[in-house]
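Q: Attaching a predicted model along with its sequence, questions to come.
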Amino acid sequence: MTIDIMLTYGVLLLAIILFVSEKLRTDLVAVLIMVLLPWTGVITVDEAFSGFASDAVISIIGVMLIGYGIEKSGVMGVIAKLITDNVGTKEKNIMATTSATAGVISSFMQNIGAAALFLPTLRRVGKRAKIAPSKLIMPMGYAAILGGTLTMVASGPLIILNDLLGDAGYDSFHLFAVTPIGVALLAGGILYFYLLGHKVLPGNKEDDSSKHDASLQHVYNLPEHIYECTIPEENALIDQSIESLNIWQQFGIHIIGIYENGSFTYTPWRQTRLRANQTLALLGEEKQIRAFTKAYDLSGTDDPQIFTDVLNDEFAGFAELIVPPKSAAAGKTLAELGLRKNYHVEPVAYIGPDGEQFNVLEDEMTPGLEIIVFGRWEDIDKLKQSDTFVVMSDVKQPDPSSGRDLKKPALISLAVSLSLVLFGFPLPISFFTGAMMMILFGVIPKNEIYSAIDWKTVFLLAGLIPLGTAFDNSGAAELTANALVGVIETWGILPILIVIGLLSMFFSLFMSNVAATVLLVPLVILMGESFGVDPAALALLVAVSASNSFVLPTHQVNAFIMTPGGYRNADYLRAGSLMSVIFLVISVTMIWLFYI
């Protein structure tokens, strides 16, 4: 074993430890590896940064922009409404239809985006049909993951696969080369839940149909009273900021509006200072409000006059938000995010992944956190245009006639991209052409171009590509492959395929699925050459099996649906174990029958 191989193994071990321990975000781990490798001398500086110019990274940026444009145009909303209006009320039909649609949509946009899109739709359909969310959300989430195997641009592992094959001297797969496998996997997953969903899915008492029928106020015991009071001259509130009053912790009430000199300020910022003669709209329980007004010598009424036309049920109310994975809110406190200042809504309650409800949040927000907010419907609706939160509740929609219909130019742009790919043009230029068309057509606003790109994923891909190069340059890939060949060369092709599928699944569960692909593809290419089996087919199995992440909530989609579905780790283990076996059987069988 050479020094280069030992150094490469050392960097790999460090990466595995950091991935598993979650001491750093996955994208930061990738960047750290990218920076460390040139210092070992195993790769050059140019090779370390070559990932940023790779076809895989350029392609995924184009796919992200197109997916964002499709979602922004409202096309997905039309599809979701069509399903909502026509799917009926039978649980199995709703599950199969929404899961199939989410899976297909995942073939050309990030699967977390497809899951986020269908989550509110499932809540609406489930409420109408009196079906527990836990019976619908997990099948949809799994289908979104399975949809990531429908095309060669549907997931990070498949996108990066063609780059790895090209580096090894093999031809790339065309866009729909993996589609037969993806269709079989998606169909298998839907059939699994159709036949066995009642046995493997939980029927959470907290999320049953009776909870659906109740209002958010009743379900979460939220304050219902709006009280008006005016600040008199020489009052203790004058020149105090809302935050300094500490009224959330001390009294459990919220200032949701300020009226002064004919103008309204809704859900005022925490640093807003109060002045004499301002009229406040207070949200809270009557007993708490009385305690506050007594403490500050205020008089008012529980029959609002000034705010009655702007904060009634027609114009304002409660909504349920969830923090998705890779959200700008994740890792920030409420103060850092500025929920009131930037989004004009008032947070009133929080529900953690374990279902615990609390009224004050001082810690950093985490993916899966639910936030109950109060605000005007028009402000809550604007949150739908942001990827910071997913709005789970129905809100009063603005009049769509005021805006330009962007559905047709969005679909034309998508069709052009796919046509270019089908005519043999490279993926990067094909998808960037479609993305540029969406920008020029106004589907993607110019000030949202860069925010539409998930830069963490971009850096994850670009940072891990050099690790594969180091494995190849140092001889570590050849050494590892030879060791594996020595163990399994007499097993026969089918057991070898099963081992490859299991290795990819295992690495993906505890590391990034992209990292698993970068590590294993060079190995299986060398193994295929030793066995006389098509190396590209083995590499395809690795990239497909990297999506076999169902038994733990480590995949971003599984983490995202955990709270709204009311799931626990045991639920993923129960439903995901058999799903993983089905995935392994289908993927191995398809590769064995049609690709080797």
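A: Arrived safely, thanks for sending. Residues are numbered from 1 along each chain as shown.

Q: Only C-alpha atoms from now on, for both contacts and neighbour counts.
A: Will do.

Q: my guess is residue 474 meets residue 5, correct?
A: Yes. Residue 474 lies in contact with residue 5 (C-alpha atoms under 8 Å); the separation is 5.3 Å.

Q: Work out for me the element residue 255 sits within.
A: strand 254-260 (DSSP states H and E).

Q: Next SSE downstream of that strand?
A: Strand 254-260 is succeeded, C-terminally, by strand 263-266 (DSSP H and E).

Q: Report the angle between the helix or strand just after that following strand and strand 254-260.
A: Counting by DSSP H and E, the element after strand 263-266 in chain order, helix or strand, is strand 279-284. Orientation check (axes from the mean of the first three to the mean of the last three C-alpha atoms, to 10 degrees): strand 279-284 against strand 254-260 gives 170 degrees.

Q: can you list contacts of strand 279-284?
A: 223-231, 252-260, 289, 307 (C-alpha atoms under 8 Å, 6 or more residues apart in numbering).

Q: if I look at residue 392, how far off is residue 269?
A: Distance, residue 392 to residue 269, using C-alpha to C-alpha, to the nearest Å: 24 Å.

Q: So what's the residue count around residue 339?
A: The tally of other residues near residue 339 (other C-alpha atoms under 10 Å) stands at 19.

Q: Also residue 247?
A: 15.

Q: That one touches residue 254, doesn't it?
A: Yes. If you go by C-alpha under 8 Å, residue 247 and residue 254 touch, sitting 7.2 Å apart.

Q: Can you mark which positions in the longest helix seen in the chain are buried?
A: Determined from DSSP state H, the single longest helix within the chain is helix 569-594. Neighbour counts over helix 569-594 (16 or more other C-alpha atoms under 10 Å) mark 571-580, 582-584, 586-592 as buried.

Q: this is the other structure I want to compare:
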Amino acid sequence: MQIVIVLSLLFIAIILFATEKISVDIVTLIMLIVLCTTRIITPEEAFAGFSSDFIVILASIFVLTAALEETGILEFMIARLVKIASRGANILLFLVMLISGTISAFMNNTTVTAMFVSPLMGVSRKLKFSASKILMPLAFASILGGTCTLIGTSTNVAVSGYIDKAGLAPVGMFEISGIGLIIFVVGMLYMMTIGRRLLPNHQDSALTEEYKMQKYITEVLVLPNSPLVNQLVYASDLSKKKFKMLNIIRGKEKFLPDYRTRIQANDILLVEGEIDDLITIRETKGIEIMADVVLEDALQSPDIRLAEILITAHSNLIRHTIREIDFQRRYGLTVLAVSRQGETLRTQISDVKLKLGDLLLVQGAQERLNYLRSNQHLAVLEEFSQVLFRKRKGIITISAFVLAIILGSFSVLPLSISFLGAAVISILTGCISTDRAYEAIDWRLLILIGGMTAFGAAMDKSGAAQFLANGIVDWLAPFGKISVLAGFIFLTVFLTQPMSNAAAALVIVPVALQTAAALDSNPRTFAIAVMLAASVSLVTPFEPSCILVYGPGKYRFSDFLKVGSGLTLILILIIIFMVPVFWPL
């Protein structure tokens, strides 16, 4: 009965993770509640994962990464890279993949990707080549770079923690570097040759054309006898009819309204609304429709600009609507449209819950856009402008990070203590504030990993892992141990589509360990293979790094399928045949 409960929970969790109807951390906590209620695991076993040292390692790395962002040292390095690479597209592609992959070996790959997107958009426009030729390679390189060290991805750290509890030695800091470098170099070579020819060449277009805005915008002249006169813009009759006020032309002045602006006689209002609604207001008393279609230059002036803003990985806007955020008042910018994975959302965008990788088309004063460049939660996709580089604090943070790696790698201190110490040093020296440090930690990911670690224990305790292992052995063992290993690798790659990489790995590892025991094989070989397989699926744009570049690169789903399928298959074959070389079966 317990096996049925555990496998049913797994099936339901996969569906909920894929649909995202409920947040993944809440799904994980519900699973723990059910497992404890049915007495499959005890409360101590359910929460053991949250007190593990690998949770401390992950939280500390989040803080150190944020500290490096705060000091501006990474942006300083990226600015230098962009300057060097501006000599041509080929050298740019090579250096971007090399540097982003190298940094991602020690930092969260999503953060690394987010920091490169804006400057690469700027340099691609300067060199007059499509950003779609560089952003997908950036995402792929940052993902594959994470396979080179223990701390390269949260999946590596989570699997290391799990096998440690299972009685195996934890994964060493550079234990996987040999095969990780092979994976990374092969990925680079593929993207520099075959992948480069398969990459799309999506050209830039005017923002108003790209977001299909022309047919929704019109100019309205407010006559002296209009009831709109003296009404507050955002409480006016037009706003109540769900029209969005974009600009006001008053005499020779063009400006953005705010919540205190009142409409005056003879104002020309640039408004946005549905076609049917625009037709119905033509006969409204006291207004005159001046133009049905307004092009991009009507939305811009020397002081008012259009820009695209990318929602980055740790943005506090994720899962909130534009209305809840009160975006216009908070940032002084008006959101005109939202682009999500190639689809432009044009209606009721104030009620759309924002997601990682969303692109917002905004309009506002140039000074507001300049101010937004220093915001850690958003990236302005215009010409790259480096934020303040605090050299001394940057050196302190990176020195603490490197020292933590050295002390942990040579077992002078446990990894958890060395990275925790580095994180505390970055706070005490003012490289990052305490509030920003807590904000930088991805609590949802920690809950997911801690909870899925407990679920792995439940699979062991209930016999579900043994049940699945016996089925896999009966099916694949006649074809040899390497076939069984390959089966786990393909299954892991498949499960990373509906689930996060860490969750998929933590579901498969308990079964893989039981299977290795049944085959009298090396359990470490199976664990490492599953861990690496969780990081090489590049077929779909579901990876956070891929989501971040989807909109700016104007990619389609088929672009990832075309470019990533061959590379994913090659990397799977490398894992199948090279892992047993490094860790014999």
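A: Happy to help now that I have it. The shown structure was predicted, so the numbers you read here are calculated from the model rather than taken from an experiment.

Q: sorry, back to before: quick check: the longest helix of the first structure aligns to which part of the second structure?
A: Mapped onto the second structure using TM-score structural alignment, helix 569-594 of the first structure covers residues 557-582.

Q: all strands of the stretch 301-450 of the first structure, in order?
A: Remark: strands assigned in the stretch 301-450 of the first structure by DSSP state E, counting those that start in this stretch are 316-322, 346-351, 357-358, 370-376, 390-391.

Q: Quick one: average offset of the last one versus the second structure, please.
A: After superposition onto the second structure, strand 390-391 of the first structure sits on average 2.0 Å from its aligned residues (mean C-alpha distance after the TM-score superposition for the first structure).

Q: equivalent range in the second structure for that strand?
A: Going by TM-score structural alignment: strand 390-391 of the first structure matches residues 379-380.

Q: contacting residues around the matching stretch?
A: For stretch 379-380 of the second structure, using C-alpha under 8 Å, 6+ apart, the contacting residues are 114, 118, 307, 308, 309, 310, 311, 312, 369, 372, 373.

Q: any idea what sits nearest the second one, other than its immediate chain neighbours?
A: To tie it back to what came earlier, the one meant is residue 118 of the second structure. In space, and not counting its chain neighbours, residue 118 of the second structure is closest to residue 381: 4.9 Å by C-alpha to C-alpha, 6 or more residues apart in numbering.

Q: what's the answer for the first one, then?
A: Closest residue in space to residue 114 of the second structure, ignoring its immediate chain neighbours: residue 312 at 6.2 Å, by C-alpha to C-alpha, 6+ apart.

Q: And that neighbour, how close does it get to residue 571 of the second structure?
A: 28 Å.

Q: do the same with residue 400 of the second structure
A: Taking C-alpha to C-alpha, one finds residue 400 of the second structure at 34 Å from residue 571 of the second structure.

Q: on that earlier part again, please indicate which of the contacts of strand 279-284 of the first structure are buried?
A: When the contacts of strand 279-284 of the first structure are checked for burial by 16+ other C-alpha under 10 Å, the buried set is 223, 225-231, 252-259, 289, 307.

Q: Report the central residue of the first structure.
A: By C-alpha atoms, centre = their mean, the first structure has its centre lying nearest to residue 112, at 3.6 Å.

Q: and the residue in the first structure that residue 334 of the second structure lines up against, what does it touch?
A: In the first structure, the residue matched to residue 334 of the second structure (TM-score structural alignment) is residue 346. Shown in contact with residue 346 of the first structure (C-alpha under 8 Å, 6+ apart): 254, 256, 267, 339, 340, 373, 374, 375.

Q: can we see that at 10 Å?
A: 254-257, 266-269, 283, 318, 339-340, 371-376 (C-alpha atoms under 10 Å, 6 or more residues apart in numbering).

Q: Same check on residue 9 of the second structure?
A: Taking C-alpha under 10 Å, 6+ apart, one finds 3, 15, 30, 31, 32, 34, 35, 455 in contact with residue 9 of the second structure.

Q: Now rank those residues by neighbours and give me the top one.
A: residue 455 (28 neighbours).

Q: Just say helix, strand or coil for the aligned residue in the second structure for residue 131 of the first structure.
A: By TM-score structural alignment, residue 131 of the first structure lines up with residue 129 in the second structure. At residue 129 of the second structure the chain is in coil, as set by DSSP: H, G, I helix; E, B strand; the rest coil.

Q: which residues in the stretch 101-250 of the first structure form helices?
A: 111-129, 137-146, 156-167, 179-200, 209-213, 216-220, 242-245, 247-251 (DSSP state H, counting those that start in this stretch).

Q: can you list the ones you listed in CSV and add distance to residue 313 of the first structure?
A: Below are the helices of the stretch 101-250 of the first structure laid out as CSV (distance: least, C-alpha to C-alpha, whole Å):
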stretch, distance to residue 313 of the first structure
helix 111-129, 19
helix 137-146, 29
helix 156-167, 44
helix 179-200, 38
helix 209-213, 17
helix 216-220, 13
helix 242-245, 25
helix 247-251, 23
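
Q: mind checking which of the ones you listed is nearest residue 440 of the first structure?
A: helix 111-129 (23.0 Å; C-alpha to C-alpha).

Q: ok, back up a step: just put the contacts of residue 9 of the second structure in CSV and tack on distance to residue 394 of the second structure and secondary structure.
A: Formatted as CSV, the contacts of residue 9 of the second structure follow (distance: C-alpha to C-alpha, whole Å; DSSP: H, G, I helix; E, B strand; the rest coil):
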residue, distance to residue 394 of the second structure, secondary structure
3, 51, helix
15, 43, helix
30, 41, helix
31, 41, helix
32, 41, helix
34, 46, helix
35, 45, helix
455, 40, helix
